[in-house]
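Chemist: All I have is the shape, not the residue letters:
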């Protein structure tokens, strides 16, 4: 078998892992690296390239672990061997992995010789290829013709009518701060498809770089969980041994060391597992927002460039909000992935139901997204559009 027929998809953000795997098997296999699972299965669903296996640098319960494996199966590629690159594998992990369809674990640090032997063995003795009919492929979500026609006609009319407003807003943005008038980011829309999402720039030019510093202000974080985490941190600073090590006596059985102190590995891993970010990020009184940005946000003028996305077919006037990659990759469970089977839109059900009426939980927002997918129609869209008008002028500064 030649190298062209031996392509491996590697999902990893770690350059060291990518480099180690390429050095170990790059002479035999073609390594296609992806920084996250959404980019990977978006390409997997549209590309005709043949893969021989998938390697994912992730823990079992992370979004690039079993959740990614399940999504790949739904796309009809469950027959591809799925390896996980992990720091360690307990007997419980192995049992759970086998029951979830994971082929094998590859332990770090990567032993190049062992990896090559394992992958070569997989090629010579592949797992029985199951029929694609045994897997439920995701159906391509197509916008109904009448909805698409409605979008094109209404968008064209709105764009022509608002050209003077576009010009005024562009001048004000340029006068207040340096940087482009329009801002785009990659978003995940219908069927997990990725596209460029356009808005008027309402933040400082370096807003994305400041996001990590402001995550503690996220309105979707659970205050009770945050308080529990703070208390846990205080306890762990004093308590360096887990209950198992204390009962065993004689010191820590799983010690880890840094330059300053020793910590029990069980405590460290428990803390890591509990440190889960919310899927959505929304910051009240965001300090990155400019003065003109506050006005165009509160009047939703910043959303108007998305009319171009609607004309291109990336979005619809009404639908579920397309999500940034870092949010979408956390929503891969069967319970909430339904939201991606409906159209992506400028306005939608959750905006008119909850916006400006106080805080909304992540669970409520996802449920409303699912409700829209189950019930959307042209008449439902018109009703949401009419309710959107009073929702535009809201006092909530988000």
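Modeler: That came through, no problem. Bear in mind that the values here come from a model prediction, so they are computed numbers and not experimental data.
Chemist: C-alpha from now on. contacts and neighbour counts both.
Modeler: Noted.
Chemist: residues touching the residue lying closest to residue 314 once chain neighbours are set aside, list them.
Modeler: In this structure, residue 314 finds its nearest non-sequential neighbour in residue 195, 6.9 Å apart by C-alpha to C-alpha, 6 or more residues apart in numbering. Residue 195 makes contacts with 186, 187, 188, 189, 314, as judged by C-alpha atoms under 8 Å, 6 or more residues apart in numbering.
Chemist: again with residue 141
Modeler: Counted by C-alpha under 8 Å, 6+ apart, residue 141 has contacts 190, 191, 341, 342, 343.
Chemist: Distance check, the residue nearest to residue 314 against residue 30.
Modeler: 27 Å (C-alpha to C-alpha, to the nearest Å).
Chemist: before we move on, what about residue 18?
Modeler: Residue 18 sits at a distance of 12 Å from residue 30 (criterion: C-alpha to C-alpha).
Chemist: Look up the closest residue to residue 98, ignoring the ones flanking it.
Modeler: residue 104 (7.9 Å).
Chemist: okay but the one you found is in contact with residue 89, surely?
Modeler: No. Checked against C-alpha atoms under 8 Å, the pair residue 104 and residue 89 is beyond contact range at 10.2 Å.
Chemist: burial of the residue nearest to residue 98, as a residue count?
Modeler: Residue 104 has 16 neighbouring residues, counting by other C-alpha atoms under 10 Å.
Chemist: dropping in the other structure now:
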């Protein structure tokens, strides 16, 4: 990257040897209420980024409070960008979130102000200078490093009682011996069904904020990530499907039978004129129905929960327990490093736990993130042999329910 093109730059990447980001969709929130400015941004970056457009700083802050954070937020100075930046940096769960400020004019005073407010970068509104995509890739790598350092600082000492470890080892050891023929057959069928490894590994944060790799049988194709770019028409969150868009062409495009001004939005091709007539355009991140990335045999493994069986090895090796708080993906655990939430990691990690069975006991269809965390904290404070046995026997009725826990 040419440092002369950047207004706010540090040597963080060089100090920590941060390389290029893998070819995954970069999720960006663009805070903008000017349709023409949005169109220009989509034309420039729509094929490279997964973009969600939000029309105000207040709505953006509410959005990131209630969902997984994006890889970066781009907000204009005239959209309240400086105030938004101050708010984001005051919250512990968003203080690592990359925020890029844009402005019609870049002045020395603005450069200094954004730097003092701990903004990550400053771009001209038309992005006429600087490499935005390269900068975003750097932010992702930097954030992962910062989160890992924060994790180390928040490590908790969690001692697993002898009775709990004894139950885990004896029960999973017996189960693995009993299920070994099934595990072998499933492994063979996975290899016959598609190319790739039998077991999929995913990093999780468990007891004491310790990171480990959780095991599952592979249910997706090995080229799943690269397929995302060509799956826009299957996105469940896009507002209209391809057929509806053809019916909704503007008059000029109807006369020619096809869109003449294509616009790329979150992997979808839509009509630019039609987009400009919409009052609001809500575009979410990737979620698919009948996902073609899942192998034929993988669909069966997921529906039957057989893909979860390799986690018995995790329990046997001590990464987690049969009963405990469910280990979280890194991006979720990053949000729970404050004193208010860190206690949920003071309890053992587990395959099933209190919030899963409580959901059934109260007949709740959905449970908020806050409610789940409170139950995790309750378990961490009160787990015992009697408590574990109660949860264990409550798990079986929950498994018979139609909804996943």
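Modeler: Good, I have the coordinates. None of these values were measured; they are calculated from a predicted model.
Chemist: May I have the TM-score of the superposed chains?
Modeler: After superposition, the two chains reach a TM-score (TM-score structural alignment, normalised by the length of structure 1) of 0.50; 274 aligned residues with a C-alpha RMSD of 5.4 Å.
Chemist: just to revisit the earlier point, just curious, which of the contacts of residue 141 of structure 1 is nearest to residue 164 of structure 1?
Modeler: Using C-alpha to C-alpha, residue 343 comes nearest to residue 164 of structure 1 of the contacts of residue 141 of structure 1, at 29.3 Å.
Chemist: residues touching the closest one, list them.
Modeler: Contacts of residue 343 of structure 1 (C-alpha under 8 Å, 6+ apart): 141, 143, 189, 190, 315, 316, 318, 319, 320, 373.
Chemist: Which residue numbers in structure 2 does the longest helix seen in structure 1 align to?
Modeler: Scanning structure 1 for the longest helix, with DSSP state H as the assignment, gives helix 145-176. Under the alignment (TM-score structural alignment), helix 145-176 of structure 1 falls on residues 162-193 in structure 2.
Chemist: And that stretch, how far out from the chain middle?
Modeler: Put simply, stretch 162-193 of structure 2 sits 29 Å off its chain's centre (C-alpha atoms, centre = their mean, to the nearest Å).
Chemist: What's the average distance for that stretch when superposed on structure 1?
Modeler: Overlaying structure 1 shows stretch 162-193 of structure 2 at a mean distance of 1.8 Å from the equivalent residues (mean C-alpha distance after the TM-score superposition for structure 1).
Chemist: just stretch 385-394 of structure 2 next, same as before
Modeler: Looks like 2.1 Å for stretch 385-394 of structure 2 (mean C-alpha distance after the TM-score superposition for structure 1).
Chemist: Keep only those of the contacts of residue 343 of structure 1 that are in strands.
Modeler: 316, 318 (DSSP state E).
Chemist: Are any of the contacts of residue 343 of structure 1 buried, and if so which?
Modeler: 143, 189, 190, 315, 316, 318, 319, 320, 373 (16 or more other C-alpha atoms under 10 Å).
Chemist: could you dump the contacts of residue 141 of structure 1 to JSON lines with distance to residue 211 of structure 1?
Modeler: Below are the contacts of residue 141 of structure 1 laid out as JSON lines (distance: C-alpha to C-alpha, whole Å):
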{"residue": "190", "distance to residue 211 of structure 1": "26"}
{"residue": "191", "distance to residue 211 of structure 1": "27"}
{"residue": "341", "distance to residue 211 of structure 1": "29"}
{"residue": "342", "distance to residue 211 of structure 1": "29"}
{"residue": "343", "distance to residue 211 of structure 1": "28"}
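Chemist: thinking again about what came up before, now do the buried residues in the match of helix 145-176 of structure 1.
Modeler: Residues 164, 165, 168, 169, 172, 173, 176, 183, 186, 187, 190 are the ones in stretch 162-193 of structure 2 that count as buried (16+ other C-alpha under 10 Å).
Chemist: how far does the one helix or strand residue 84 of structure 1 maps to sit from the chain's center?
Modeler: Using DSSP states H and E, the element containing residue 84 of structure 1 is strand 82-86. With C-alpha atoms, centre = their mean as the basis, strand 82-86 of structure 1 stands 19 Å off its chain's centre.
Chemist: who touches it?
Modeler: Here strand 82-86 of structure 1 makes contact (C-alpha under 8 Å, 6+ apart) with 53-60, 65, 69, 101-108.
Chemist: From these, which land in helices?
Modeler: Cross-referencing these against helices under DSSP H gives residue 69.
Chemist: ChimeraX command to pick out the buried ones of the contacts of strand 82-86 of structure 1?
Modeler: Buried residues among these (16+ other C-alpha under 10 Å), as a ChimeraX selection:
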select :53,54,55,56,57,58,59,60,65,69,101,102,103,104,105,106
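Chemist: Can you list which of the contacts of strand 82-86 of structure 1 are found in strands?
Modeler: 53, 54, 55, 56, 57, 104, 105, 106, 107.
Chemist: Quick one: map the first one onto structure 2.
Modeler: To tie it back to what came earlier, the one meant is residue 53 of structure 1. For residue 53 of structure 1, the aligned position in structure 2 is a gap, per TM-score structural alignment.
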